[in-house]
Structures are given as structure tokens and as C-alpha cells.
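>>> give me coordinates for this.
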Amino acid sequence: MTIKTLLKTTAAFGALLAVTASVAAQETTLTIGTVNNSDMVRMQGLTDAFTQEHPDIALNWVTLEENILRQRVTTDIATNGGQFDVMTIGTYEVPIWAKQDWLKPLDDLGEDYDKDDLIPAIANALSVDGTLYAAPFYAESVLTLYRKDLLEKAGLEMPEQPTWDFIAEAAEKMTDKEAGVYGICLRGKPGWGENMAFLGNMARSFGANYFDANWQPQFESEGWKKAVTLYVDLMTKYGPPGAASNGFNENLSLFGQGKCGMWMDASVAASFVTDPEQSQVPDQVGFAPAPCGVENCPNDGFNWLWAWSLAIPASSEKAEAAQTFISWATSKAYLELVAEKEGWANVPPGTRTSLYENPDYIAAAPFAEATLNAINNADPSITDDKPYVGLQFAAVPEFQGLGTAVGQQMAAALSGSSTVDQALAQSQAIATREMTRGGYIK
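Okay, here's the model as predicted:
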């Protein structure tokens, strides 16, 4: 073999090694199931930063509407299907699934992850026996978002703690249907995490829970009747058309277009409705706590607690790479990346104590204090009058199915295909049947 031939052979072999190394560098592909909320979509747009740091990990995104995501991940994890390596789930699923050994513990997030910086209420909700089973991407409670200009035009001032009576008065006076402005926008799309998240919280504000201390369903109680009657009345008179099809994303769009006078929903919406690039009314948005229905409103108000979080199903064989990605996506460094690209007001909220100690964030986010207060004042623990963990949901396996079935009844009442009394009676029957089957009541 001549020297020239040897050099050519060596060069070819080197090129083959380079190709082999390149293929090997991409040998781990993570399939990530996530919701089509704006913060999650933004994360996908920033993941080049992750793949540049970790060229041996490729990302395959499956982005779904909220109700469909819940169905898909629940089916996959219950059947050990193995479709996903990372799942986007919430504070409802985590403790239930972890106790079933359906999730892998997050015990290798890296030395600089700083678990102690996670807001305690959120970390506790995502842990079982002190072990973290999901890392929060963003967390939320509930706020009343309102148009300051429309409220002023109506001759009203938002109270420090609004009541539903005030909200009803304001909704009437802020409505101008000829101008395409509706006094109030609320979730109507059926689903345990859609309309029932809102209605469960609204019923609590009238003194009702999903179940009493003996697990008897409460849908025909006075509190539920007051809440759902008012809800239907408000949305029928002062809400947008087609409200029974509107969930979080649809109302976010309506509010950003300037078509809603008030909107009671997840605090995470605040950064989007105050962003000039995404909202037509960014300078006219005010923030207040969720309304009260009872006369003596408790000091902690009527909040909910939720975190969209990243978890690893037990069926995944790529736990090491999955934890690497989760650590990146829920880290302090990721918040700084979003701030650099999108501004501090747009970083995912509600997860880390240090964010609410950051003067740059506080200056950029007029909703920061209201969000943190709502999260810190949301206590989902078991109490004398309710035997379950949860505020806008009940953390028992049966709730997902019955909550969605009840949500369909509530949507029927809103659309006019049934009465409020009929919807509540049907809901009571559905819940009683499911809780009896589950052995909670005899």
C-alpha cells in the first residue's frame, strides 16, 4: 500500500468515525407530552439552547390540547404504555400516581438545581413522603383580571376583596355588546381541569365542597346551587357567545383582544394579557383576588393551587436523560434564558422563591405580588369539612372521570340544553354512583 493510498484510507476511516460519533451523539431521543399553553409553546422555541448543551439528547414533542393531553397521559401511564419519556402533569396526578409507583422519583436533578428554592406550597404538592416526583414548570393560583378603563367608565372601583355581588354589578355595567365587549368571561369548556376547575372554586366561595366530611357529594347543596345559578346567569347575560366551548386559551385570546371586562382564572394569564405583543389592552389590566360569595370572607380568600409540572413515567427507559431535560427546563438558568429572550415579565411564574426576590422581575411584573399571595394562601390540605386534599379538585382517582362527567352537565346548563337544577341533580347522581363504586360511601 502506498503512502497516498494509506492516507486516503485513513481519511475515509476518520470520516466514518465522525459520522458514527454524530449518530451516537443523537442516540437518546426523549418523547415529551405537553399542553398547548403559551409557556409550554415558548419552551419548545427555546430548546435549541438545551440541545446545544446536550447534543446527545434529541427532543420529540407531542403538544396537545389540555383535555386530550390528560386523556393520553393517563391512559399511557395506567397501561404502562411507554409512549412518553417526560409527561406534563399537574398537582392532581402527582401524589396519586407516585403512590401507585407510576412515576420515577426526581433524585438526580444536579448539584446546582437548588430544590430548596422551590416555593414550599408547590414543592409539597409535588412530593410524596418528602420525595419530589415532578418538577414545576410554572405554578398558579387564581386572580380576578379586569379592565381598569372599563371599570372606571362604569363608575366603579374594584374592592380590595371583591364579592360576587360586586362582580355581577360590574359585569352588567361593563357590557357593551354592540362594541363587542362582554362584562365577564369564564371557562365553559367541559372537563375536570377546565370548567370544573373554575366552578369547583366558585362553589367553595359560596361555602360548598365537592364532598362533605363523609364523602357524600355536595352538588345539590345550597352553595353549589347559588354558584352555578349565578354562573349561568352572568354568562348568559354578560358573557361572550359560545361560552360553553371556551376554556383557558379561548378566554385568554378574548381578553387579549379587549373583549372581556373581567376574567377570573389562572394567575399565569397575567403575563400574557399585560404583554404589548400579545394583548391589545396591556396597560389597562388590574388584578384582584378571587371573589367571595359568603359574607365573612376568610383571610386566605378562595384560591386554587396548580402547577404544570414535568415528570418521568416508570415505563421510560431513559430516566437519566429525562432528568437532565427536566432539570434544565425548571431551573433558575431557564428563567434567566426566558428573561434574556422575552423579558422578565414573561418568565414562567410561581415556582421559585428567588424569582419573587428578584428586583428585575418585581419591576417588570405588576402581578407578581398578587400571584405569590394567592399561591401562599392556598391550602389544599384535608379539613374538618372536606376529607380530601385539593381545592379546585379532589385528589382521589375517581375525580378525573366524575369531574369530567359533571363538567359536561355544567356545560349543558350554560348552553341552555338543561336547567341548573337538572344539571346539579344529574351531577349528584353521577358522583354518588362513582363514590359508591369506589367504596367511599355505602
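
>>> make it CA atoms for all contacts and neighbour counts henceforth
OK.

>>> give me the residues contacting the lengthiest helix in the chain.
In terms of residue count, the longest helix belonging to the chain (DSSP state H) is helix 3-25. Residues from elsewhere that reach helix 3-25, judged by CA atoms under 8 Å, 6 or more residues apart in numbering: 55, 56, 57.

>>> how far away from the center of its chain is it?
Its chain's C-alpha centre and that of helix 3-25 lie 50 Å apart, by CA atoms, centre = their mean, to the nearest Å.

>>> one more: stretch 302-313?
Between the mean C-alpha point of stretch 302-313 and the mean C-alpha point of its chain there is a distance of 6 Å (CA atoms, centre = their mean).

>>> now the terminal residues of that stretch, how far apart.
Between the opening and closing residues of stretch 302-313 there is a gap of 33 Å (CA to CA, to the nearest Å).

>>> what of stretch 117-126?
Chord length of stretch 117-126, first to last residue, is 14 Å (CA to CA).

>>> also this sequence, please, to line up against the first:
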Amino acid sequence: MSVTIRGLVSAGFMAALSVAASAETITVATVNNGDMIRMQGLMSEFKALHPDIDVEWVTLEENVLRQRVTTDIATQGGQYDVLTIGNYEVPIWAKQGWLLPLEKLGDDYDAADILPAVAASVSLDGKLYAVPFYAESSMLMYRTDLIEKAGLKMPENPTWEFVREAAEKMTDKGAGVFGICLRGKAGWGENMALLPAMSNSMGARMFDMDWKPQFDSPEWKKTIDTYLDLMTNFGPPGASSNGFNETLALFQTGKCGMWIDATVASSFISNPKDSTVADKVGFAKSPSGEGIDNHGNWLWSWNLAIPKTSKKADAAQAFVAWATSKAYLDLVAKKVGIANVPPGTRTSLYENPEYLKAAPFAKVTLDAIMAANTQKPSVQDVPYTGGQFVAIPEYQAIGTAVGQQFSAALAGSVTGDAARATAQQLATREMTRGGYIK
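Have a look, this model is predicted:
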């Protein structure tokens, strides 16, 4: 009998070794945002379903991630099997033939459930070339206790003029509370996510119909002057180093009266496990300029895509399907609560009464995503699409260079006018090189 048991144990052990030996390892490059970090903590669930696939993570700060994956795919380096990229890159890279169409997501994946605006932003010629892990627009998040203490009430359609008044009254630097916190870190996806959206709400545009940059326009002057006024007088010190994650931490620890940023932040500031002010948070539309019917709503998604260079495309697609499925949302809901599931991707989530009840930010998030007009982001005529970015290959370099100028202005190294003048020169040079300006 003991010989039989030993034989069975040996056979089981050898079978386990065989599975381990045959397992494929895929490398996933991702961003160090909260939802992605949470996913890594749930990998045992994926492994249980796919014992033949191992996942190796490369988790990077946002600016570094963009640089690494862009370099890798442009040089056909083949370092990664799954890329975390935005809806800016997806159609551009798909058109270059750099991404695989996602045609093996499984019969139960329900791609039709993805919000139409989000699905369209990661498709080319009717085919999905990436699928969204989460999607977002922009919103105004604020401390309900501080705005009440200031004797104010958040309007249904807040303006930048109201934001300044509220920021001034909510600021108590002696107590370490700043009326407003905004991104200041340089990067086309950091401060240049906020500032182009803000400029749209001020009536500005990035380029005129002849593709000439518009940083020297009155509308852009108003944008930068307003931004610097708010942050210099009522913002936290050292803000030129603060991106999304740093500003999120400031809000969660009670340092900010208001924060205008991505709707995805709402669950992290509302979760008492993460936020000291979870029970004192309100949500509103992003501000607009006085008399301007544009709230600067952006549309962004962090998506999982497979580069054509991957030699493990089937395993990569199995992982991508799992990580962006309805079953994954159910898993997160079970583990950490339904209010904390990755937002903004699926219609069914916003039809779920449990989610709507648990997530006070759900309706504002959905309304903001639906209001984002990527086909006409400015009240003026423009030759481009986008929102907080311009959907042309040259924008990544332009946004990075221009973002450095505006971050320097926030740090006090240059004036706002000087930063705009340099931004105009840099953007004009790149657009001329690209053949847009003759």
C-alpha cells in the first residue's frame, strides 16, 4: 500500500514538474497606477485558470513606461508580450502594423459590452487592437467639509472663476491644506493631460486649421495664467514634481481642497482603506471658462495590447482577455468591494444597481466619458481629433517638450509668457519637420 501511495505521489510530483517545465512566460509592461498594482495581487486567480502561463511584470512610472514601450515597438525589439498603452497610441501603432488584432478573446468575452466611445478609440477599421483595462474622463473632486466651511456650494456647472474663489477660501497653509492640487510634473501624459483639456475649456485650441500652433493665442495665455495663479497662490509646494500618483496621495491625506483630474481617482479617494477623507468627498463636472460651453472632458483609457513581435501571442491574448473581462470585474468586486472595480469600460457595470449604489462617483464618471467630444475637442475649428492630446504621431514629442516648459514656469524658473513663447517655437519646429506647416 505504501509503495502505491509513493508511486502516486511521485506521479503527481512529476506531473506538476511537467506543467511547470512547459509553462510559457509572458512579459507584461504596465504602469504603476493603483488598478494595475491590484491586478498583480490577483495573479493566483489567473494562474489557477491558466497553469501553463507564467506572467512576468515590468511595472514602471508613467513617463518611463511610455518611453520604454515606444522605443521597444518602434525598433521591433520584442522585449514585451503585452503592452499597457493609451488610446493615443493604439490607432497610430495599429496603422503602422505594430499591433496584433485581438481576435481570440473567447466566446464569453462580450466585446460588444465595451462602452462604444472607448471601443472606437482602440479600434482601426472595425477591429480591436487593444482592450481597455480602465477608462476615464476628467472631473472636479472636492472636500465637502471644506467647501461648506468656506460658505460655498458647488455649482452644477462650475467655472474656473468659481474654482479660484473656492481655492482661496479653502486654503489654510498653516494647517497644511491647499485649496487646489493639480498636476505639475512634465510629460505629455502628466501636466500635458491637464493643460490641453483646461485650454479647451478656456476656448483655446492646440493648432489652427493650417496646423499652426496656438500657444501664443489669448486663450492659451488665459489658460497658463489661470493655472499658475491657482497653483502659486493656493497649491502645494513643489508641485512641479507632482504627477497623478503624487497628487492622489496629497488628496488622500487631506492636503487638498479640490483636485481636477482623472475620474479613475474617485474610487481611491472614496475608499476608507486608502483615504483619510473618504467620507468627505464630492464630485462635479470639470470647470469651464465663463460663457464657454466646454468642460474640457478628456477621454483616456489604459489598454492592453499585443505587439506583433510577440512570439507568445496566444498566451498573451489569454491574459489580456482575463484581465479585461467581466469576470475580472466580478473578481475585484468580490475581493475588495464593487466600488473599487476598474471603471469606465463596460456598459453592464453602469447598469448594475449594486455598483451605482456603492459608487457615488459612477454617474459623474459615465456622464463625463459620454460628454467627451474627441472629434471636436475645441469650441474653435480644428484639423485634429483627440481631447487632452492631438491624435498625430508628432504629438508625443511636442507634448513632452512643451510640458517641460510649463513645469518650469510652475517651478518659477521662467515666466508663463516665456514658457508659452518657447512652447510656440518648439511646436512650430516639430510641425514644420513633420510637413504639416509648409
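
>>> so after superposing, what's the score?
Here the TM-score for the pair of chains, by TM-score structural alignment, normalised by the length of the second structure, is 0.96; 435 aligned residues with a CA RMSD of 1.9 Å.

>>> hmm, back to that, CSV for the contacts of helix 3-25 of the first structure, including secondary structure?
Shown next, in CSV, are the contacts of helix 3-25 of the first structure (DSSP: H, G, I helix; E, B strand; the rest coil):
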residue, secondary structure
55, coil
56, coil
57, strand
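
>>> compare these and tell me which is most surrounded.
In terms of neighbours by other CA atoms under 10 Å, the contacts of helix 3-25 of the first structure top out with residue 57 at 21 neighbours.

>>> that one pairs with which position in the second structure?
Residue 57 of the first structure maps onto residue 53 of the second structure when the alignment is built from TM-score structural alignment.

>>> contacting residues around its match?
Residue 53 of the second structure sits next to 23, 24, 25, 26, 47, 315 when contact means CA under 8 Å, 6+ apart.

>>> would you mind measuring from the residue lying closest to the second one once chain neighbours are set aside to residue 85 of the second structure?
What sits nearest to residue 24 of the second structure in space, not counting adjacent residues and going by CA to CA, 6 or more residues apart in numbering, is residue 53, at 4.9 Å. Distance of residue 53 of the second structure to residue 85 of the second structure, computed by CA to CA: 22 Å.

>>> ok, residue 109 of the second structure next?
Using CA to CA, one gets 20 Å for the distance from residue 109 of the second structure to residue 85 of the second structure.

>>> quick one: which of the two has more around it?
Neighbour tally, residue 109 of the second structure and residue 85, criterion other CA under 10 Å: the higher count belongs to residue 85, 24 against 15.

>>> does the more buried one touch residue 306 like I think?
No: under the criterion of CA atoms under 8 Å, residue 85 of the second structure makes no contact with residue 306, lying 10.1 Å away.

>>> can you map out the helices along the stretch 51-200 of the first structure?
Taking DSSP state H, counting those that start in this stretch as the test, the helices found in the stretch 51-200 of the first structure are 66-78, 93-99, 120-125, 148-153, 164-174, 195-205.

>>> so for residue 397 of the first structure, which of those helices sits nearest?
Nearest to residue 397 of the first structure among the helices of the stretch 51-200 of the first structure is helix 93-99 (7.0 Å), distances taken as CA to CA.

>>> the second structure: matching residues for the closest one?
Residues 89-95 of the second structure are where helix 93-99 of the first structure lands, counting by TM-score structural alignment.

>>> can you give me the buried ones in that stretch?
Within stretch 89-95 of the second structure, the residues that qualify as buried by neighbour count (16 or more other CA atoms under 10 Å) are 89, 90, 91, 92, 93, 94.

>>> corresponding residue for residue 71 of the first structure in the second structure?
Residue 71 of the first structure is assigned residue 67 in the second structure as its aligned equivalent, the criterion being TM-score structural alignment.

>>> got it, and residue 284 of the first structure?
Under the alignment (TM-score structural alignment), residue 284 of the first structure maps onto residue 280 of the second structure.

>>> now swap in residue 36 of the first structure and tell me
Aligned by TM-score structural alignment, residue 36 of the first structure pairs with residue 32 of the second structure.

>>> same check on residue 309 of the first structure?
Using TM-score structural alignment, residue 309 of the first structure pairs with residue 303 in the second structure.

>>> relative to helix 191-201, how tilted is the helix or strand harbouring that match?
Residue 303 of the second structure belongs to strand 300-305 when elements are defined using DSSP states H and E. Orientation check (axes from the mean of the first three to the mean of the last three CA atoms, to 10 degrees): strand 300-305 of the second structure against helix 191-201 gives 130 degrees.

>>> give me the mean deviation of strand 300-305 of the second structure from the first structure.
In the superposition with the first structure, the aligned residues lie an average of 0.3 Å away from strand 300-305 of the second structure, counting by mean CA distance after the TM-score superposition for the first structure.
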